[in-house]
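[1] just coords:
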């Protein structure tokens, strides 16, 4: 089992770095294609940063490990709004605008609720189609709000800043001096690396669950979800240190939106003949309650204090024994 754990960790490392290059290469390609920077920020970067979660779940569902697939998405949704948001708020109070609380956050909470109910009923091609349609509708709303919002320029600036930055491990050449063919190759290699890392992580996580004699969904919402949520934790803490509170909240709730709708659709379609991916009642209810708790705390005063951060961290610690006992 030690070898399987080490290989799974290696898969997670490959997944993390490959996803970084996939998002960077894709966003730079979109920029060179003169796509609206707001679209790059909302769609390309937003979807790309959630790629580890739904690609890992998609690979798991395609392999027949549907419990692992559902557990990963559900676990990431819970982690983002308890552990990750709580750690970010411990570093300093998080204040958000009323506009974010009125529009983006309720949309993300609604996506989590929809996913929770459909995952409890069972993810298949039909429920996957429902989630895909809901995802397209949510994307339309996000783009419409972004283009009409006063923060339009801010989103465009964030996207431009992202595309000009380097990956965590990158070539020592300024972006402006890279040849034209480099970014497409970067994106393709990043996609290949994400799929390879996901395969290593999923296959060994599944074997670990079998060796331990525990349901795959438990490994999914604990070890796998924690691993795929690490990029969100890093980017959230960095954004908090820069004082970009709206970006912190937007990234985490946005990640849950994409996880629930796009990730849920991917799991539903990938399950195919392997059967439906189902979440337990406890897991579905916990997803809804943690999303509602984070929303309520942020709505109360439009800020998240260190005391409220401790409430979120306590909620995460309390959910684990409950879910593990089911």
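    That came through, no problem. In this text the structure is predicted, and so the values were computed from the model without any measurement.
[2] Going by C-alpha atoms from here, please, whenever you check contacts or count neighbours.
    Noted.
[3] Now for residue 296, how many residues are close by?
    Per other Cα atoms under 10 Å, the neighbour tally for residue 296 reads 13.
[4] ok, now which ones touch it?
    Applying Cα atoms under 8 Å, 6 or more residues apart in numbering to residue 296 gives no contacts.
[5] Show me which residues of the helix or strand harbouring it are buried.
    Here residue 296 sits within helix 281-299, counting by DSSP states H and E. Neighbour-count burial for helix 281-299, counted by 16 or more other Cα atoms under 10 Å, picks out 281, 283-284, 286-295, 297-299.
[6] just checking, residue 22 touches residue 184?
    No - applying Cα atoms under 8 Å, one finds residue 22 not in contact with residue 184, separated by 9.4 Å.
[7] if you count what's nearby, which of these two comes out ahead?
    Each of residue 22 and residue 184 has its neighbours counted (other Cα under 10 Å); residue 22 has more, 28 against 15.
[8] Second structure follows, compare the two:
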């Protein structure tokens, strides 16, 4: 969720005298920053479990299907810290911070699927996650992400003056593509011109379309207590968990940023590794919970949904700041966007070929994504150095 280039971008803003000052916890001692960092991570983890459970219950009552549940409800909720940071940065005129916040985390967020694949098995002998998920709808989601990221890269090359009523063509096109992606996912979840509605042999048992929860998993997921709780209380739990994610995510990022500064660590490396992983806790928590509930597809859909949704925030940032946002992207931001598209494409191929073999406890596609990301981080150092 957090940008590899995000931390250095903020520090550049602070040095240049920008009104936006992200390091609001700089005055605290290092030990207290660490306490805030760990405590915020714990809150995010617990809130993520509740988000997954309540999202599943909302899906069940409103018949959204896990595709739209992951693409809209859960994806937006787990990215609330990014929304808050983007709004704050844009309101202060620091659009470069908003760009780094949006683009930098997409690649790392894709790597979260590696973690879910490696540690999210319900049975020791279970095949890799992309084999179990086995839904062409997820391939549609992945292609939507790649299409949006392609527009992002192209949009960074357009001049800054192409805006009307604070709207730029690239930001509007991204929103249009996101909406089209939602419509395609919804259609794919109900019908695709493939055998057995796109169901794959050997996948997690499911009823139809995109949802892959087994009957046993469904019983665990939507418990008797949740059924009796009612939609109103379920929505209240979801809202409370989302608010906790928003507040804790903000303090997690601020404390991590301040601690790295006091330790003298490179903002780039810290942001791309420790801080990026820590602020991806909502996706990890909700993903592992979804897998435990028997909904493998929701775990992947949450990641793809969040990655498709984040660039939509460029429209919001432009409306608030009154500036063209994408043209201010740094070389590191553009580089990470290309890496994110590559990682997403690898998983799209994995979903099509469904490798059964595990290497180092993960699927072959997850191993390829992990290697590509690590090589990409090495290249990022060269690009921004």
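    The structure has been received and is ready for your questions. Bear in mind that the values here come from a model prediction, so they are computed numbers and not experimental data.
[9] And the TM-score between these chains?
    Here the TM-score for the pair of chains, by TM-score structural alignment, normalised by the length of structure 1, is 0.72; 315 aligned residues with a Cα RMSD of 4.4 Å.
[10] returning to that earlier point: and the following helix or strand past the helix holding residue 296 of structure 1, how far out from the chain's middle?
    Going down the chain from helix 281-299 of structure 1, the next helix or strand is strand 303-304, by DSSP H and E. Remark: strand 303-304 of structure 1 is offset 22 Å from the chain centroid, using Cα atoms, centre = their mean, to the nearest Å.
[11] For strand 303-304 of structure 1, name the packing helices and strands.
    When contacts are defined as 3 or more Cα pairs under 8 Å, 6 or more residues apart in numbering; DSSP states H and E, strand 303-304 of structure 1 packs onto strand 94-95, helix 281-299.
[12] ok, residues contacting the helix or strand just after that strand?
    As assigned by DSSP H and E, the chain's next helix or strand after strand 303-304 of structure 1 is helix 306-324. Contacts of helix 306-324 of structure 1 from elsewhere in the structure, counted by Cα under 8 Å, 6+ apart, are 78-79, 81-83, 85-87, 89-93, 218, 282-283, 286, 290, 293-294, 297.
[13] where exactly do the strands run in structure 2?
    Along structure 2, the segments classed as strands by DSSP state E run 358-359, 362-363.
[14] how far does the first one sit from the chain's center?
    Using Cα atoms, centre = their mean, the distance from the centre of strand 358-359 of structure 2 to the centre of the chain it belongs to is 25 Å.
[15] Show the contacting residues for residue 7 of structure 1.
    When contacts are taken as Cα under 8 Å, 6+ apart, residue 7 of structure 1 is in contact with 200, 201, 204.
[16] From those residues, pick the one nearest residue 115 of structure 1.
    Distance to residue 115 of structure 1 across the contacts of residue 7 of structure 1 (Cα to Cα) is lowest for residue 201, with 23.5 Å.
[17] Aligned counterpart of that closest one in structure 2, please.
    Alignment note (TM-score structural alignment): residue 201 of structure 1 maps to residue 252 of structure 2.
[18] Tell me which of the strands of structure 2 approaches residue 185 of structure 2 most closely.
    Nearest to residue 185 of structure 2 among these is strand 362-363; the distance by Cα to Cα comes to 24.7 Å.
[19] Tell me the helices and strands packed up against the closest one.
    Contacts defined by 3+ Cα pairs under 8 Å, 6+ apart place strand 362-363 of structure 2 against helix 95-119.
[20] how about the helix it packs on: buried residues?
    95-118.
[21] isn't residue 279 of structure 1 right up against residue 75?
    No - using Cα under 8 Å, residue 279 of structure 1 is not in contact with residue 75; the gap is 10.8 Å.
[22] Give me the common contacts of these two.
    With Cα under 8 Å, 6+ apart, residue 279 of structure 1 and residue 75 have no common neighbours.
[23] contacting residues for residue 330 of structure 2?
    Residue 330 of structure 2 touches 96, 100, counting by Cα under 8 Å, 6+ apart.
[24] which position in structure 1 aligns with it?
    For residue 330 of structure 2, the aligned position in structure 1 is residue 280, judged by TM-score structural alignment.
[25] how close does that match get to residue 72 of structure 1?
    Going from residue 280 of structure 1 to residue 72 of structure 1 by Cα to Cα, to the nearest Å gives 13 Å.
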